[in-house]
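Undergrad: take this sequence and fold it.
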Amino acid sequence: MDCFKLAVLITCYNRRDKTLTCLQALYQQHVNFDVYLVDDGCSDGTSDAVKQNYPAVKIIKGNGNLFWVGGMRLAFAAALQEGYDYYLWLNDDTLIDPNALTELLNHHCHLTQQGHPDSIIVGSTRDPLTGKPTYGGAMRSKRWYSNKYEFVESTQQLQECDTMYGNCVLIPRSVAEKVGNLDAAFIHTLGDLDYGLRARKLGCSVWIAPGYIGTCSKNSVRGSWVDTKLPIHERLRKLLQPKGYPIKAWTVFTKRHSGPFWFIYWFLPYLRAVIGYRDLSASPAFCEEIKQQTSKP
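TA: Model prediction:
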């Protein structure tokens, strides 16, 4: 593990303090890396603050409408041109523990020795106040009628899973060469789930690292398209926005990953927005649309 190149990919929008705190935790790691930070039109001085405190960060300016997937895709594209050995997706609201990167890299080395070199390693996070698990790996629900990807809590052992939420994800070069970048069909949600699922279809695997790699708070569902206190027209409006289920992106996802009856699953979120379905846990990929990602409102 002495001679490798690691690129850390982050996108941000008007969360200067969070971004700086994320970088502070990142630079406490005991490995070398390059940081690619997409500033998607920040108006709060994020870029200037980063330049002053972390001058080595490679700042890429976005067009102001990238949201999470678009920003991460731009950062990933820049790093892919340089040919790194590893790429780390990192949310700027995720604070990693001092040895997190070393642990993720060691887990990949272990899996390589076990015959699984094309492995994505997912770091699980916990709430900084309650200690409860928040984000990490995901498995598709075993219920025949469900298109939901359920969060899987970490254990003390490596666990294989179906896909992941993109708060802290280590992708080795061999996987990046097979899968490529995040799909441009997605704007804010679903891109990370899609990446893991595409990777598995191409013969790669997705593993949850033991324990937790850091902290990240969950965002409230209040004001989102699943908030039953909102009127129907407002829920539908929010559902069709980039943070919800835009028609094109949701169509691509369901056609690609939901089997021959994908059109049945396609209707579900729009139906739920209309009827105000209260069982939030049954919403397909529910954690995806409410997670606290970096984006433009």
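Undergrad: C-alpha only now, for contacts and for neighbours.
TA: Will do.
Undergrad: check the offset of stretch 49-62 from the chain's centre.
TA: Centre-to-centre, stretch 49-62 and its host chain are 21 Å apart (CA atoms, centre = their mean, to the nearest Å).
Undergrad: how about this one, so we can line them up?
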Amino acid sequence: MKINLSVPKVCVITLNYNQKDYTKDCINSLLKSTYLNFEVLLVDNGSSQENFTKLENELPNDNRLIISRLEENIGYVGGINHGLLKASEKDFEYFLIMNNDTLIDENAIKELIITAEKHNGNAIVSGKVYNYDEKDTLQYIGNVYSDRKGILDYKSPIKNRREKDVGQFDTEMEMAMTDDIMWVIPRKIFKDIGYYSDYFYLYGEQTDYAIKAQKKGYRLIYSPKAKIWHKGGITTTNGNKKSARIIYWTTFATLKIAKLHFTKNESKKFFRQWLLRMTIKRILYFFKRKENFTILKAHTLAIIHFCFWSKIKYTDNGYNPF
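TA: Now for the predicted structure:
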């Protein structure tokens, strides 16, 4: 079946928060895309006036680029939801959400839409993520189920997020989980599921959204020809994935996802197994590197705060004690 790629209209949504250089490079890579029918909605999520002004002055004058400025940082979820609200007011058929610390391949949008059209809008489609600083190594393609095969028991096929790409993942496949580093949501799915949940500020929101989609019968599809290069963690911790700040947010988010999506029996089993496993892991990490006591503290505080959250399920305002 020949697909007329000039037909589906795509809105690319990405955020800037005091990262003008990464954002500028990301936008420039997007504007080189071979896809014919797209616009970029850049949401400035409360950056300093200086950062925003410099970014605005350095971005190309292109009618495909729309900038929406927020005076305050309302978090990743808030920023993306703002973008989705603006985009949904127009006649876009697909919403491509992607991180700003990325460089996208010129054919990526085209490949994502080819795959999405093939699945008749019944799938969230992601692609092949490479490392920003080592461009021929793979960082992420999605997750598969671990041998335990339980809910949230995912593992990445990529070894240590630094696996050389030699064509070993060049086949389209359905994934158990994926990430919004770069993913396409068809309008059909957005109308069914809605916005990202404000129970999250950042981290966990994409897992929550993907599980909601799976529960509705939609699929998570990996499209190997859609390529992007990703730094990761720039806004929150300058790329340090083992910081206490990230440990707090990811632990809190994981517990919330379990509470939101598990049955009562599944929740009990998960909390016993996951909490025990992760607590032991972080205690051992503490004894190995005692200067990293804050990692164990972050893990513990996230559990305590989750116990409060589980009673009333309040909106996450981004509080992080680290």
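Undergrad: what does the superposition give as a TM-score?
TA: The TM-score (TM-score structural alignment, normalised by the length of the first structure) is 0.77; 266 aligned residues with a CA RMSD of 3.3 Å.
Undergrad: just the residues contacting the helix or strand harbouring I304 of the second structure, thanks.
TA: Taking DSSP states H and E as the definition, I304 of the second structure sits inside helix 293-312. With CA atoms under 8 Å, 6 or more residues apart in numbering as the test, helix 293-312 of the second structure has contacts from 242-245, 247-249, 251-252, 255-256, 259, 279, 282-283, 286, 322.
Undergrad: again, only this time at 7 Å
TA: Helix 293-312 of the second structure is contacted by residues A244, I247, Y248, T251, F252, L255, R282, I283, F286 when judged by CA atoms under 7 Å, 6 or more residues apart in numbering.
Undergrad: where in the first structure does that helix fall?
TA: Counting by TM-score structural alignment, helix 293-312 of the second structure falls onto no part of the first structure.
Undergrad: one step back: so which of the contacts of helix 293-312 of the second structure comes closest to N107 of the second structure?
TA: Distance ranking of those against N107 of the second structure, using CA to CA, places I247 first at 34.8 Å.
Undergrad: list the buried ones in stretch 214-226 of the second structure?
TA: Residues of stretch 214-226 of the second structure classed as buried by neighbour count (16 or more other CA atoms under 10 Å): Y218, R219, L220, I221, Y222, S223, P224, K225, A226.
Undergrad: now which residue in the second structure aligns to Q159 of the first structure?
TA: In the second structure, Q159 of the first structure lands on M173 (TM-score structural alignment).
Undergrad: you'd agree its match is up against P224?
TA: No. Counting by CA atoms under 7 Å, P224 is not a contact partner of M173 of the second structure; they are 8.6 Å apart.
Undergrad: could you pull out the strands for the second structure?
TA: Counting by DSSP state E, the second structure has strands at residues 10-16, 38-45, 65-70, 94-98, 102-104, 123-131, 137-140, 144-145, 154-155, 163-164, 173-174, 182-186, 219-230.
Undergrad: in a markdown table, list those strands along with distance to F270 of the second structure.
TA: Listed next are these as a markdown table, based on distance: least, CA to CA, whole Å:
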| stretch | distance to F270 of the second structure |
| --- | --- |
| strand 10-16 | 33 |
| strand 38-45 | 35 |
| strand 65-70 | 39 |
| strand 94-98 | 30 |
| strand 102-104 | 34 |
| strand 123-131 | 26 |
| strand 137-140 | 25 |
| strand 144-145 | 15 |
| strand 154-155 | 13 |
| strand 163-164 | 30 |
| strand 173-174 | 24 |
| strand 182-186 | 28 |
| strand 219-230 | 23 |
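Undergrad: any idea which of those gets closest to D25 of the second structure?
TA: Distances from D25 of the second structure to each of the strands of the second structure were compared using CA to CA; the minimum, 6.9 Å, belongs to strand 102-104.
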